[in-house]
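J.: whatever this is, show me its structure:
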Amino acid sequence: MENNIFHLQYAIDTFYFLVCGALVMWMAAGFAMLESGLVRAKNTTEILTKNVALYAIACIMYMVCGYAIMYGGNIFLSGMGDIDVAGVLGDFAGREDGFEGGSIYSGASDFFFQVVFVATAMSIVSGAVAERMKLWAFLIFAIFMTGFIYPMEGSWTWGGAAVLGMYSLGDLGFSDFAGSGIVHMAGAAAALAGVLLLGARKGKYGANGEIRAFPGANLPLATLGTFILWMGWFGFNGGSVLKLGDISNAHAVAMVFLNTNTAAAGGAVAALITARLMFGKADLTMLLNGALAGLVVITAEPSTPSALTATLFGALGGILVVFSIVTLDKLRIDDPVGAISVHGTCGLLGLLLVPATNGDVSLTGQIIGAITIFVWVFVVSLIVWGILKAVMGLRVSEEDEYEGVDLSECGMEAYPEFVSGKQ
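T.: Below is the predicted model:
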């Protein structure tokens, strides 16, 4: 009877992991739609190309070396092979938690769930450097980001390794449930490093301090992308419970889904109201980024807040993201889709809010963890971006930027009739 329960729990938890991983993979489509909707029509094909290519690169690099750096072992060389049922049963039988509370699932499902997180971190970079970066410089950076930079900071956090052999973030009381800092702030740090070396789009900022808006080409597509991301986030946070097959964890999953949803709602409404008060209009792009900001904030700890608290946390993110986007523009840091604000500023906020509902987490530990993640990713990314700039250049020519990188980088237009007037 006990063995039958084990088999059932193993199957349920593995299947749940795979379904949640598929939901997170679907977020790649959300990023592609959101970013292609918020850039100008002449740059659509190139950003779609980046989003598909970076996902493929992330899958390969994390298999080749990223997973081994982050957790040990090497899937690329050893494969998963046949499962030793007797061995797993023996290990599980000796655990004090028994069937209630323990996580048991296929190692292959764990890899699949982890690899889609890597791709998410890299997708954040794509939107921030849009409309003026060379495609191949971006893709080469993706190799380093997904194969080394992200896995290394992941080894210090989720992997439990000491930071450069010096200190353990876990011992300091650091916690990041599903990756507000580990995934989102890390992606934003890499993006910020690239944007600082890349510079702003031509004409974005005037000589007298003017800030010119570059409207996105397809707001319905951006809205669809936001809803896809919202949906995929249930897998992002829900799967991070790591288990479904018992009563306590099934309830935890339900609470995570509930809090994830309500935080997004709180962020959307708060951003909409904030934009109305600041600009006098209901700004759709701020509404979309507000929903995403709420999702990023709650990602650090979606299991311990009440639904009302999660809504308030999301609302704080929605307010913060509007001010962050405006502030970065004033600083002439050109981020076409608001990725640095959504994932970076709000990722930090999410980390800092964790101790408010989780007494086992230290605010000092959260601050040290956030600094560790940001400094590592930003500095190493700056080095990689700098080498790429010296060797091949990061930015397309002024003429190519004016004409649109679709033609110069990809040789085709997403909206040929609309952009060029061709029949």
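J.: could you use CA atoms for every contact and neighbour count after this?
T.: Noted.
J.: distance check, residue 370 against residue 405.
T.: 35 Å (CA to CA, to the nearest Å).
J.: which of those two has more neighbours?
T.: Per other CA atoms under 10 Å, whichever of residue 370 and residue 405 has more neighbours is residue 405, with 28 against 24.
J.: burial of the closest residue to that one other than its chain neighbours, as a residue count?
T.: Nearest non-adjacent residue to residue 405, counting by CA to CA, 6 or more residues apart in numbering: residue 43, 5.3 Å away. Applying other CA under 10 Å, we find 27 residues neighbouring residue 43.
J.: I'd like the structure of this one too, to check against the first:
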Amino acid sequence: MMEQSAPTLASLQAMIEMSDTINMEIFYWFCTGLMVIIHVGFLAYEMGASRLKNALASGVKNILAFAFMVPTFFFIGWWIYLSMYNGFVPDFEAGAAGLPWSENMGPNLSDNASGIFWGAFVLFAATTASIFSGAVIERIRMSSFLVLAVLLGSVVWILAASWGWHPTGWLTTEWGYHDFGAAGAVHMVAGFFALGVLLNLGARIGRFGPKGEVNTIVGHSVPMSMIGLMLIVVGFFGFLGGCIIYMPGAQWTSIFGNETTLSAISFNTLMAIAGGIIGAYVMTRQPFWMLSGAIAGIVASAPGLDLYYPPLAFLIAFIGGAVAPMVDKILSSRFKLDDPVGAFGVHGASGVVGLLMLGVFSGFPNVVEGAPNISFMGQLQSAVVMALVGFIPGYFVSLVLAKFGLLRVPPKAEMAGLDIVEVPLQAYPESVPAYNGKDDSGVSVGKTA
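T.: The predicted model follows:
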């Protein structure tokens, strides 16, 4: 009987390294799975915020945005991220790994990282589309929504991410930009993109009266929206996990290269959730806004979740949770913009708060060699870039669609309900009718200040 030889140091080292690689792969695998819960949340959130006659159409938008995002991000998005970090002139050598025919873009036993990182970024892309989706429910054409969602998720946000959420992105190397949780690249870009589209899409019929009155249009299920919002909060743990880099044999780092820990992210994320809820509660007392405030709180504290002392994360989240409903009220009462779920307030405005607050509480060194330290001016300038990257394409592409009559459904279709026109299927065929004819506008309750 042959004796089994003892493992060599080289074989033991190889086993340890492979174990580290597999652990890294497993971590991002489950982060991606948790991020899918975000889209379960958005699905319930937006369906609940829609009237019965539009409930399924709002849900279908989210499903199709997810489905269209995956192949378009495979063919376009990942290459943009890898190659466009210097601006609009691509680095073709760096982008080669993201080309659809690259060995990195498919089964490859020597590459355990590309697919798992690509998967996480696809879910970030889908999140931008879902943020935008809530702002335009109940009146946008499905086809135009999908065009805009793919533009946002597979081109616009990933360009912003390449500039400011990339280890050598020019916003970081030139201005010292720091944004651990993508408050700028994901949330601000999506929020300002939605704002640009809203300017051309217009309000739902009946949202504003002939004398400028602001009428409340209530979704058919506030509890469903609340459950959806809570699921989004759960999914954020996967989202934020995807923002931290697993370094086999070493400490975790942020995407910018500074060392951090999951413990730090845990402290600050939970404090941010609580701060956002309390901030929104103080301002509104509304359960819908309390849970929206939780998201706004996470977004506002996201840039420095890897750096903050937990009470500071709580304070910044409190501000974000308080600001979001105020901004939404200003948009509706003063500018007559109809954002049914407060997407701009929760994501766009809170993203601005987050980037600027990290600048206010600045002085943190930047680990990127040669880059300036984190500063208020660097964060402010970067916030302006993120806002413009989102707003400009959202506004001008939707303007073109509107000019050709492709952006919005006809008034008769809007009155009948998009479930009948776009799906077609009734959400609750055995219960109350989708539209009860209370008035010609479809407004379900009275006026609000």
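J.: about what we covered before: residue in structure 2 paired with the residue nearest to residue 405 of structure 1?
T.: The alignment partner of residue 43 of structure 1 in structure 2, by TM-score structural alignment, is residue 54.
J.: quick one: contacts for its match?
T.: Shown in contact with residue 54 of structure 2 (CA atoms under 8 Å, 6 or more residues apart in numbering): 47, 138, 417-419.
J.: name the SS class of it, please.
T.: On the three-state scheme (DSSP: H, G, I helix; E, B strand; the rest coil), residue 54 of structure 2 is labelled helix.
J.: thinking again about what came up before, farthest-apart pair in the contacts of residue 54 of structure 2, please.
T.: Across the contacts of residue 54 of structure 2, the longest distance by CA to CA is 13.2 Å; it joins 47 and 417.
J.: between these two, point out the one with more neighbours.
T.: Each of residue 47 of structure 2 and residue 417 has its neighbours counted (other CA under 10 Å); residue 47 has more, 29 against 24.
J.: ok, now which ones touch that one?
T.: Here residue 47 of structure 2 is in contact with 54-56, 58-59, 219, 221, 224-225 (CA under 8 Å, 6+ apart).
J.: please report how far the spatially closest residue to it that is not a sequence neighbour lies from residue 337 of structure 2.
T.: Once flanking residues are discounted, residue 47 of structure 2 sits nearest to residue 55: 4.6 Å by CA to CA, 6+ apart. Taking CA to CA as the measure, residue 55 of structure 2 falls 21 Å from residue 337 of structure 2.
J.: please apply the same query to residue 412 of structure 2.
T.: Taking CA to CA, one finds residue 412 of structure 2 at 21 Å from residue 337 of structure 2.
J.: the more surrounded of the two?
T.: residue 337 (21 against 9).
J.: what do we get in structure 1 for that one?
T.: Aligned counterpart of residue 337 of structure 2 in structure 1: residue 333 (TM-score structural alignment).
J.: if I look at the counterpart of residue 25 of structure 1 in structure 2, how far off is residue 149 of structure 2?
T.: Matched to structure 2 by TM-score structural alignment, residue 25 of structure 1 sits across from residue 36. Counting by CA to CA, the gap from residue 36 of structure 2 to residue 149 of structure 2 is 17 Å.
J.: got it, and residue 179 of structure 2?
T.: Remark: distance between residue 179 of structure 2 and residue 149 of structure 2 (CA to CA) = 23 Å.
J.: okay, those two: which has more neighbours?
T.: Neighbours were counted for residue 179 of structure 2 and for residue 149 using other CA under 10 Å; residue 149 has more, 32 against 27.
J.: which SS class is residue 363 of structure 2?
T.: Three-state assignment for residue 363 of structure 2 (three-state DSSP): coil.
J.: next, count neighbours for it.
T.: 12.
J.: for it, which non-adjacent residue is spatially closest?
T.: Spatial nearest neighbour of residue 363 of structure 2, excluding adjacent residues (CA to CA, 6+ apart): residue 374 at 6.1 Å.
J.: what about the one you found, how many residues close to it?
T.: Neighbour count for residue 374 of structure 2, taken as other CA under 10 Å: 23.
J.: hang on, residue 393 of structure 2 packs against residue 193?
T.: Yes - the pair residue 393 of structure 2 and residue 193 passes the contact test of CA atoms under 8 Å, sitting 7.1 Å apart.
J.: compare those two and say which one has the larger neighbour count.
T.: For residue 393 of structure 2 and residue 193, the more surrounded residue by other CA under 10 Å is residue 193, and the numbers stand at 33 against 19.
J.: what sits against that one?
T.: Residue 193 of structure 2 makes contact with 132, 152, 390-395, according to CA under 8 Å, 6+ apart.
J.: which of those sit farthest apart?
T.: Within those, 132 and 392 form the most distant pair, 14.4 Å apart (CA to CA).
J.: out of those two, which sits in the busier spot?
T.: Legend: neighbour count by other CA under 10 Å for residue 132 of structure 2 and residue 392, higher for residue 132 (33 against 17).
J.: where's that one relative to residue 55 of structure 2, distance?
T.: From residue 132 of structure 2 across to residue 55 of structure 2, the span is 17 Å (CA to CA).
J.: how many neighbours does residue 277 of structure 1 have?
T.: Here the number of neighbours of residue 277 of structure 1 (other CA under 10 Å) works out to 11.
J.: the match of residue 25 of structure 1 contacts residue 235, doesn't it?
T.: Yes - between residue 36 of structure 2 and residue 235 a contact is recorded at 7.1 Å, counting by CA under 8 Å.
J.: list the contacts of the residue mapped onto residue 222 of structure 2 from structure 1.
T.: Under the alignment (TM-score structural alignment), residue 222 of structure 2 maps onto residue 219 of structure 1. By CA under 8 Å, 6+ apart, the contact set of residue 219 of structure 1 is 37-38.
J.: now residue 219 of structure 1: how far from residue 385 of structure 1?
T.: 31 Å.
J.: ok, residue 306 of structure 1 next?
T.: The spacing between residue 306 of structure 1 and residue 385 of structure 1, counted by CA to CA, is 42 Å.
J.: against structure 2, where does the host helix or strand of residue 367 of structure 1 fall?
T.: Using DSSP states H and E, residue 367 of structure 1 maps to helix 363-391. The alignment of helix 363-391 of structure 1 onto structure 2 (TM-score structural alignment) spans residues 376-404.
J.: now stretch 93-101 of structure 1
T.: Going by TM-score structural alignment: stretch 93-101 of structure 1 matches no residues.
J.: residue 13 of structure 2 -> structure 1?
T.: The alignment partner of residue 13 of structure 2 in structure 1, by TM-score structural alignment, is residue 2.
J.: got the contact list for its match?
T.: With CA under 8 Å, 6+ apart, residue 2 of structure 1 has no contacts at all.
J.: would you state the strands of the stretch 201-350 of structure 1 in chain order?
T.: Using DSSP state E, counting those that start in this stretch, the stretch 201-350 of structure 1 contains no strands.
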